[in-house]
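Undergrad: predicted model and sequence below, questions to follow.
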Amino acid sequence: AGSICIKPSRFWLWPWEKQPENFVHLVNDNTNVPQTHAGAWSNYAATKIRAERIVREADLSTGRGGVVLRTSCLRPGNGVFGPGGDVLCGAFLVRKTNPSWILDSIQSFCYVENMALAHLQLEASLLEKPELAGGDAFCITDPNPPITYGDVGTLENVLTDGVTTFPRFPPVLMLLIAHAVELYVHARLHSPVLARMLPPVTGDIVNLQPSLFSLTSAHLIFDDSRARRVFGYRPAFTTIQGLCKLVDEFKKSGGRAEFRQMLPGGGGV
């Protein structure tokens, strides 16, 4: 995941500060990945970093019969979306009403068919010229300039005839609520008495914690030029085209294309 390169932000500012630290990220294959759990923006990112390290270190390992394994990793930037129940743009369609405080955030996106194509192109490179990409990691994204979440909201609102909406919420209010959710979760975690007395946090609100703001409230711009140069990554769809296909599949299926998001723990953010 490209999000492993994101550094945590601090959104409570002193009066003389104009913007948070790490508010704008320009991410490419040379961006340093945090080396410690504390350096990652969330537990999610920390586990992704460990997973990538395991896969990359497996490159050139020898299996049964002396077969040599070649591995490589893709870092989609940032959110992967598309038909089938994604936790981002598809989740917006399922929820219909999506209160948002990130409509002005500029971010790169990665449409799922571009992601699938990148896997095939990288696999071909590992088979034909493994020395080029073996043991490496590559950022990939859609071929267009990054867009805002407001652009996503406008498109989904128009293509669903106004059914999918994005009411604008104040970021400071949402950050305060996020800290309250985090405090509640930690209170139950560290107190057996409270764990018995208080119900657990479930549903979408479990995602509303301060760490999420480092990912969603920052501007994230990904550069995939090295993937294009090394293994020939050539994305076929722009983000806008991908969103149009997402909504089209959703409407044609009567909403069933995003069925996974309707199950308990769908995980939309």
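TA: Sure thing, it's come through.
Undergrad: only C-alpha atoms for contact and neighbour calcs from this point on.
TA: Noted.
Undergrad: which residues touch stretch 246-256?
TA: Gly82, Pro83, Gly90, Leu93, Val94, Glu156, Leu159, Thr160, Ala257, Glu258 (CA atoms under 8 Å, 6 or more residues apart in numbering).
Undergrad: wait, what's in contact with the second one?
TA: To tie it back to what came earlier, the one meant is Pro83. Gly90, Val112, Lys245, Leu246, Glu249, Phe250, Ala257, Glu258.
Undergrad: putting a second one here so we can go through both:
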Amino acid sequence: MAPGLTYVVTGGCGFLGSRIVDMLVEREKNISEIRVVDTNLRSRPSTADRAGVEVSLIHGDVTDMAQMTEACAGADVVIHTASLIDVLGLVSDATLWHVNVKGTENLLRCCVNEDIPSFVYTSTIEVVGPNRRGDPLVDGDESTPYDSSCLALPYGRTKAAAEAMVLRWNGLKTNGGKTLHTCSLRPGGIYGDGEMPVLGFYKKRGVGIFTRPMKRICPPTVKVSRLYVGNVAWAHLLAAQTLVTSPETAGGEAFYISDDTPLKDDDTLYAELCAPIGIRYDDNLVLPLWLLYFIAHVLALVRFLVKPFYTFVPLLNSEILTIQNTTFYVNYNKATQLLGYKPLFKWAESKQRTSDWLVKWKAREFS
């Protein structure tokens, strides 16, 4: 029997990457090796290695071309989830660009140099919006017009630049004579069982998050696309399979990924997910929205004035307010048609899995 494919998963120890690795082991049939590449190897994908599938951990930084060349040598598929996410301005624009754009370029060059024909990029809905004006997007698809020229966050701008590059490279010839096929997946905000980014914020707030309601900064009239991590991982497997078996179907395409998670504002959604551990949110905004924006602009001015002497990073900025208060949701019809994507996990199961994991997290972190 011919050997299976070799997959490289960057960011493979992260929240999404580790789930992709687990799902590859559990569900992908034509596979013999998974190379889990990450700068932080403290965590190990939870699934035990399946007979005949080798899972190896590789310390590697996507900005290091030599490390990526070594990690990718002889591979068949690259799934690139690694990126630097920043919504508070903790990281410079130059660093974001170096990791998110230059790092992606390094991996694309590895595909060409090492004769790798399939590249799946983890993008984000934020490559489209919301923009600084807070223009809404209602049930958008990949062809829905939207002004993305003034994205709210530098993170979104770097991901947009990286995605555009990924799609431009589709169809290039590799050094070994193969054709490189690329595609991009655009999930909204991701939740689920695992180290969700929001948990860092909760942990910093201490035990007080369980004893008094969290302050709401967006009204319940807002609707946004959020989805379960297992469904995002499943979409990556389908995208990779499609690039391998019928590359002309998905090559050069971007896909919105969503599921049946109820369309709600973030505060309402996370209050529902976190109810079993006692986290609640106020019913009303902590302050009128115009006043929150005013405070955010004042904080931005203070940050600018003290920048030569002190690094001040406020927890509130106008970009966060815009994203939190803009109705912005999409459908996944194109992914269904071209990738065969349908969510593996329904909302009830996604919610239960997330809540069960949060109970264990609370016991571990606040015991």
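TA: Thanks, I have the structure now. What you see is a predicted model, and the numbers here were worked out from it, not measured in a lab.
Undergrad: once they're superposed, tell me the TM-score.
TA: The TM-score (TM-score structural alignment, normalised by the length of structure 1) is 0.76; 232 aligned residues with a CA RMSD of 2.6 Å.
Undergrad: can you give me the helices for structure 2?
TA: 15-27, 65-72, 93-97, 103-113, 154-168, 198-205, 208-211, 229-245, 247-250, 266-274, 289-306, 318-324, 333-339, 347-365 (DSSP state H).
Undergrad: okay, now the alignment partner in structure 2 of Ala227 of structure 1: neighbour count?
TA: Counting by TM-score structural alignment, Ala227 of structure 1 corresponds to Ala335 in structure 2. Other residues near Ala335 of structure 2 come to 22 when the count uses other CA atoms under 10 Å.
Undergrad: I'd say Ala335 of structure 2 and Ser258 touch.
TA: No: in this structure, Ala335 of structure 2 is not within contact of Ser258 by CA atoms under 8 Å, at 9.4 Å.
Undergrad: can you tell me how far the aligned residue in structure 1 for Lys178 of structure 2 sits from Ile54 of structure 1?
TA: The alignment partner of Lys178 of structure 2 in structure 1, by TM-score structural alignment, is Val67. Look at Val67 of structure 1 and Ile54 of structure 1: by CA to CA, to the nearest Å, they are 19 Å apart.
Undergrad: got it, and Gln121 of structure 1?
TA: Going from Gln121 of structure 1 to Ile54 of structure 1 by CA to CA gives 22 Å.
Undergrad: more crowded one of the two?
TA: Taking neighbours as other CA under 10 Å, Gln121 of structure 1 and Ile54 compare with Gln121 leading, 17 against 11.
Undergrad: show me what Ser246 of structure 2 aligns to in structure 1.
TA: With TM-score structural alignment as the criterion, Ser246 of structure 2 matches Lys129.
Undergrad: what's the burial count for its match?
TA: 12.
Undergrad: that one and Gly232 of structure 1, how far apart?
TA: From Lys129 of structure 1 to Gly232 of structure 1 the distance is 12 Å (CA to CA).
Undergrad: same question for Glu128 of structure 1.
TA: For Glu128 of structure 1, the distance to Gly232 of structure 1 - CA to CA - is 12 Å.
Undergrad: next: Asp59 of structure 1.
TA: 20 Å.
Undergrad: ok, Ser108 of structure 1 touching Ile147?
TA: Yes: between Ser108 of structure 1 and Ile147 there is a contact under CA under 8 Å: 6.5 Å.
Undergrad: which of those two has more neighbours?
TA: Per other CA under 10 Å, whichever of Ser108 of structure 1 and Ile147 has more neighbours is Ser108, with 25 against 19.
Undergrad: got a list of contacts for stretch 235-243 of structure 1?
TA: 82, 89, 109-111, 113-114, 117-118, 141-144, 152, 155-156.
Undergrad: how about a cut-off of 7 Å?
TA: Gly82, Phe109, Tyr111, Asn114, Asp142, Pro143, Asn144 (CA atoms under 7 Å, 6 or more residues apart in numbering).
Undergrad: in that stretch, what counts as buried?
TA: Pro235, Phe237, Thr238, Thr239, Ile240, Gly242, Leu243 (16 or more other CA atoms under 10 Å).
Undergrad: from the residues you listed, pick the one nearest Val206 of structure 1.
TA: Leu243 (25.9 Å; CA to CA).
Undergrad: gap between the aligned partner of that closest one in structure 2 and Thr158 of structure 2?
TA: Matched across to structure 2, Leu243 of structure 1 falls on Lys351, judged by TM-score structural alignment. Between Lys351 of structure 2 and Thr158 of structure 2 the computed distance is 31 Å (CA to CA).
Undergrad: cool, and Leu172 of structure 2?
TA: 22 Å.
Undergrad: before we move on, what about Cys150 of structure 2?
TA: 12 Å.
Undergrad: these two: which is more packed in?
TA: Thr158 (24 against 15).
Undergrad: alignment lookup: that one to structure 1.
TA: Thr158 of structure 2 maps onto Thr47 in structure 1, by TM-score structural alignment.
Undergrad: ok, Val286 of structure 2 next?
TA: Using TM-score structural alignment, Val286 of structure 2 sits opposite Phe169 in structure 1.
Undergrad: number of nearby residues for its match?
TA: 14.
Undergrad: list the residues that contact it.
TA: Pro99, Ser100, Trp101.
Undergrad: measure the equivalent of Leu305 of structure 2 over in structure 1 to Pro199 of structure 1 for me?
TA: Taking TM-score structural alignment, Leu305 of structure 2 has Ala187 as its aligned residue in structure 1. In this view, Ala187 of structure 1 and Pro199 of structure 1 are 11 Å apart by CA to CA.
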